[in-house]
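Participant: how does the following fold in three dimensions:
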Amino acid sequence: MEKIQISLQATTPIVPGRTFVILRTCKKIDELTWVTWVEHLELEQSYLDPKLYNDLCCRGFAFGAERWVACLARSCERRSYHRSMSELALTHLKGQDLLDFEKRCVMMISKRMVRDFCLNIVPLCRQPDPTLCVPPPSLAFCYLKRQKSPNQDNPNEYVVFATTTFSVPHSPEFVLRILGDESRRHELDASGRIGRLADQVTCYTTGDDPMNKISVQANQSLGNNEVLLQETSVSPSGSLVVWSLLTKEPFELPRLGRVPQDFPLIGLSGVANSLQNTTTSSNTGGGSFITLGLQQVYCYTDLGPKLTEVVTKLMRDTINRIVAVLNSRKDQGM
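Facilitator: Modelled structure (predicted):
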């Protein structure tokens, strides 16, 4: 039995991160089976905000054991598919099948992309206003995080990550189906970097749910030198869709026997989606909370004090695109 202190952040910036003390033990049943047992502390009901994210908190999806179990099960499922999946062909990148080592590298790249998205969600450093609730898209507030770029050649270059959470009157299943569609990725891009994508989408599943998958497409708008990598992950606690533009270099490294580690993410975007408690007539199944995250690289000398304004406008434009796409698909009866 091991005593662990762990910090947990819901996939939204409007709920503060919380620290828990848990007891954990693991037991090996056989060569392929491990059992993990977790005991965690209970919280007084008064500690939780009565309105903000109340439904998820009370059901344990936001901070409790159900979310831990869901995340653990999803992680184990992804690993099992990694071990057992057949060879992946990125024919539009390589012209030939990838070997097992290359498949692991692709999953490693995608794992880093998802990790960066989750780590960059900017939580509140204080308890939220008790009168606050998850706002509609028009009132969504953007939270910004800025840090020096790892690019040593330009000391004025910054990486800015912005997050926001808003509610929509569509079911989580409908939102996932629309926002997880790789062929419509350019419709959500307000930066102008994602243009016409290759018709061929290389993808493979990472779980029993067919929506659990990683996909790769060539970004043909920029001379076919970049690819769009996307991972979609679904569990009982919600869904996550994260995508990023990458140069082809990380995909070429395995052929040279090298593991892709430090490589630039040319913009990073993602949406986390969870069920809200209210019911709605749109698409049935209740409404959804959507957390949008965008990462971009900016030169401070070019923007200066206008940096916040520029990033906020990009977020607002992206929110408007998401709402427009969801509404148009609803009107089409999808």
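Participant: every contact and neighbour count from this point should use C-alpha atoms.
Facilitator: Noted.
Participant: now the strands for the stretch 51-200 of the chain?
Facilitator: In the stretch 51-200 of the chain, the segments counted as strands under DSSP state E, counting those that start in this stretch are 143-148, 157-168.
Participant: among the ones you listed, show me which one is buried the most.
Facilitator: strand 157-168 (a mean of 23; mean count of other C-alpha atoms under 10 Å).
Participant: also this sequence, please, to line up against the first:
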Amino acid sequence: MESGDEHEGVEGQKRKKRYHRHTPRQIQELEAVFKECPHPDEKQRMQLSRDLSLEPRQIKFWFQNRRTQMKAQHERADNCALRAENDKIRCENIAIREALKKVMCPTCGSPPVAEDSYFDEQKLRMENARLKEELDRVSTIASKYLGRPITQLPPVQPIPISSLDLSVGSYGGGGGGGMGHSGLGPSLNLDLLPGSSSSAMPFHFPTAVSDIEKPVFTELATNAMEELIRMVQTDQPLWMKPGGDVSDVLNLETYDRIFSRTGQQYRSPDVRVEASRDSTLVIMNAETIVEMFIDPMKWIELFPTIVAKARIIEVLATGIAGSRSGSLLLMHEELQVLSPVVPKREFIFLRYCQQIESGVWAIADVSVDLSREGQYATPSQMRKLPSGCLIHDMPNGYSKVTWVEHMEIEEQNPTHGMYRDLVESGAAFGAQRWLATLQRMSERFACLMVAGSSEDIGGVPPSPEGKRSMMKLAQRMVNNFCGSLSASNGYQWTPLSGLNEVGVRISVHKSTDPGQPNGVVLSAATSIWVPVSSDTVFSFFKDERTRSQWDVLSNGNTVQEVAHISNGSHPGNCISLLRAFNTSQNHMLILQESFTDVSGSVVVYAPVDLQGINIVMSGEDPSYVPLLPSGFAIVPDGRSGGGASTSSNPMMGSLITVAFQILVSSLPSAKLSAESVTTVNNLISTTVLQIKAGLNCSSV
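Facilitator: Now for the predicted structure:
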């Protein structure tokens, strides 16, 4: 039998939502009762309902809203008190600084050398936090031998367990003592980013940093933070605007003059400097962004098209007073362009997170050299100079993010000529690409929270739980597709002859993941250039009416979109369910996600049987629905200075990566046959020919 509340909920869904404004008398009576009893029981609510001529659920919702309002008022009052205290301390700090300026050295009679007290204070805070952590660890070990706790030692603030549980890459997963999910605001549900899931691959590292090196790394991180903030806040002549919609470009002469460091004047002529700056608004608050940058699994999930691999080597500082402010991580990452012919970029770097003031956070990255440890050595020809972002909280859950990307590159494996302009222009790994991806992903998560974000085209409309499940499945599909193009997954590309100057590249791996069909999977990819704008290419792949022109497996049959979920402000950013009009495949549907931004576009799709679709539509966990995605990655060719098509340059060429995954055998022990290689080679070759024909550039 249904309860009264459940019955009211069902009835409320059937009726169109109406808004009711309470009379002054009703509000006065409700306020009087609230002062005496903020949590009235059902009997009291029924009595108020009769006295005030309101429905019981209206009474219930009024008290819920009033309690929320009271809580917010208390929090604002606390914030005002803390702000006043902060201003007082700041004034005292200024007074002390002025007094110190007048102090004279008793030995030489000169004033002391000026220091940046803010960053000196941060060094002391980080060192203090590290010493407290060491003291806590020693105390725990000693107490085990004594059989009792050591009460003589000063109290040490406990470190959140979630911050140290690195066995599944779940740093910052929202455990006790730290900022859990509740502190991230309503703009984002982090369940879409399964960084703390048990399915994540465990990483086990020995200690990589000695006690002698830790203070050195701390100083390196704080100096990088200082440089990053100055680079964000300084405009001309440090940064130049080339024109159009591209990012700011660094003036190297000005940079070398402002940030002089040992050895900088001896930069090799073979070293290429890539440095860019850009800013944008994203639909995330600052603390949410910080959490995603700190957790390497969420870092990968947030930038699946850029970050191929990321992991924490060692936590050097966990933050101050349970906050992420002061966190210092030694990390390893591999960055990629979605093409088998662009070498990955690999860095070992420090990531330092600091809250500059209320609502303002900074995250600084800088490369370190651990070449003495063979397993941590990265190509010395790639070095990340102080880079990162400054994040300002804005109204309504938005943030303004200013991103600086700065690196020195001397590639051992030169980039294929087809992608050289894109890479050497800085567009492939520059600030604009990072920010465009961050902005698009923030819109993706926000769309899930907006009512009416999905549209039924001709089938059964998915429930809110069904929409959520479909978005999670589509996200896993995109991540799998990007991973299939990465050389970081443990297998290398083998080129086949023919087709074009790139040729078809193949790789093989044995799949045992629950989200993939078990057996031997053959991945095949190639990249081509076409004299067509990237927007036109994206529309060609996205439009279901032109699918039969390039989809070899459709056998010329048309497809129909039966379900649609908007995924962002651009109409092309969406998740679709497609039905092919093919009697032999009437038990299958096609799940497809497409998205585009100024840095490029992706269209990914995978066949899903009706049983899997029913699981998704019912809102169940889609983790075990098997997917083997294929698709396309499209980027501007970069020959006109990088960036996307603009009104002044609407017809730039495009680079298209075509990628397929095929289950060769359901037996993991099966061997790859020459027939399978020939089949996938013909599949890609035919697809490329049909793409060029559909885009009217067959002669290229």
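Participant: now render the strands of the stretch 51-200 of structure 1 as JSON lines, adding distance to S215 of structure 1.
Facilitator: Shown next, in JSON lines, are those (distance: least, C-alpha to C-alpha, whole Å):
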{"stretch": "strand 143-148", "distance to S215 of structure 1": "28"}
{"stretch": "strand 157-168", "distance to S215 of structure 1": "23"}
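Participant: nearest to L41 of structure 1, out of those?
Facilitator: Ranking those by proximity to L41 of structure 1 (C-alpha to C-alpha) places strand 157-168 first, at 27.6 Å.
Participant: for the closest one, give me every contacting residue.
Facilitator: Contacting residues not belonging to strand 157-168 of structure 1 are listed as 12-14, 120-122, 134-137, 140-149, 151, 287-300, 311-312, 315, 323 [C-alpha atoms under 8 Å, 6 or more residues apart in numbering].
Participant: ok, longest helix in structure 2?
Facilitator: helix 56-101 (DSSP state H).
Participant: show me what that one is packed against.
Facilitator: The helices and strands touching helix 56-101 of structure 2, judged by 3 or more C-alpha pairs under 8 Å, 6 or more residues apart in numbering; DSSP states H and E, are helix 42-52.
Participant: so which bit of structure 1 is the helix it packs on matched to?
Facilitator: The alignment of helix 42-52 of structure 2 onto structure 1 (TM-score structural alignment) finds no residues at all.
Participant: wait, is A324 of structure 1 part of a strand?
Facilitator: No: counting by DSSP: H, G, I helix; E, B strand; the rest coil, A324 of structure 1 is not part of a strand but helix.
Participant: counterpart of it over in structure 2?
Facilitator: Using TM-score structural alignment, A324 of structure 1 lines up with A693 in structure 2.
Participant: what about its match, distance to V658 of structure 2?
Facilitator: 15 Å (C-alpha to C-alpha, to the nearest Å).
Participant: and the two? which has more neighbours close in?
Facilitator: V658 (25 against 14; other C-alpha atoms under 10 Å).
Participant: aligned counterpart of the more buried one in structure 1, please.
Facilitator: Match for V658 of structure 2 (TM-score structural alignment): L292.
Participant: leaving out sequence neighbours, find the closest residue to its match.
Facilitator: Of all residues not flanking L292 of structure 1 in the chain, V271 sits nearest, at 4.7 Å (C-alpha to C-alpha, 6 or more residues apart in numbering).
Participant: for the one you found, what is the enclosing helix or strand?
Facilitator: Per DSSP states H and E, V271 of structure 1 falls inside strand 266-275.
Participant: hang on, the earlier thing: W37 of structure 1 is nearest to which of the strands of the stretch 51-200 of structure 1?
Facilitator: Nearest of the strands of the stretch 51-200 of structure 1 (C-alpha to C-alpha): strand 157-168, 32.3 Å.
Participant: so how far does that closest one sit from its counterpart in structure 2?
Facilitator: Compared with structure 2 after the fit, strand 157-168 of structure 1 shows a mean deviation of 1.3 Å (mean C-alpha distance after the TM-score superposition for structure 1).
Participant: got the angle for that strand vs strand 266-275?
Facilitator: Per axes from the mean of the first three to the mean of the last three C-alpha atoms, to 10 degrees, the angle that strand 157-168 of structure 1 makes with strand 266-275 is 20 degrees.
Participant: strand 157-168 of structure 1 versus strand 143-148: what angle between them?
Facilitator: 160 degrees.
Participant: helices of the stretch 201-334 of structure 1, start to end?
Facilitator: 249-252, 300-303, 307-331 (DSSP state H, counting those that start in this stretch).
Participant: just to revisit the earlier point, restricted to buried residues, select the contacts of strand 157-168 of structure 1 in PyMOL.
Facilitator: In PyMOL syntax, the buried subset of the contacts of strand 157-168 of structure 1 is picked out as below (16 or more other C-alpha atoms under 10 Å):
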select buried, resi 12+13+14+120+121+122+134+135+137+140+141+142+143+144+146+149+287+288+289+290+291+292+293+294+295+296+297+298+311+312+315
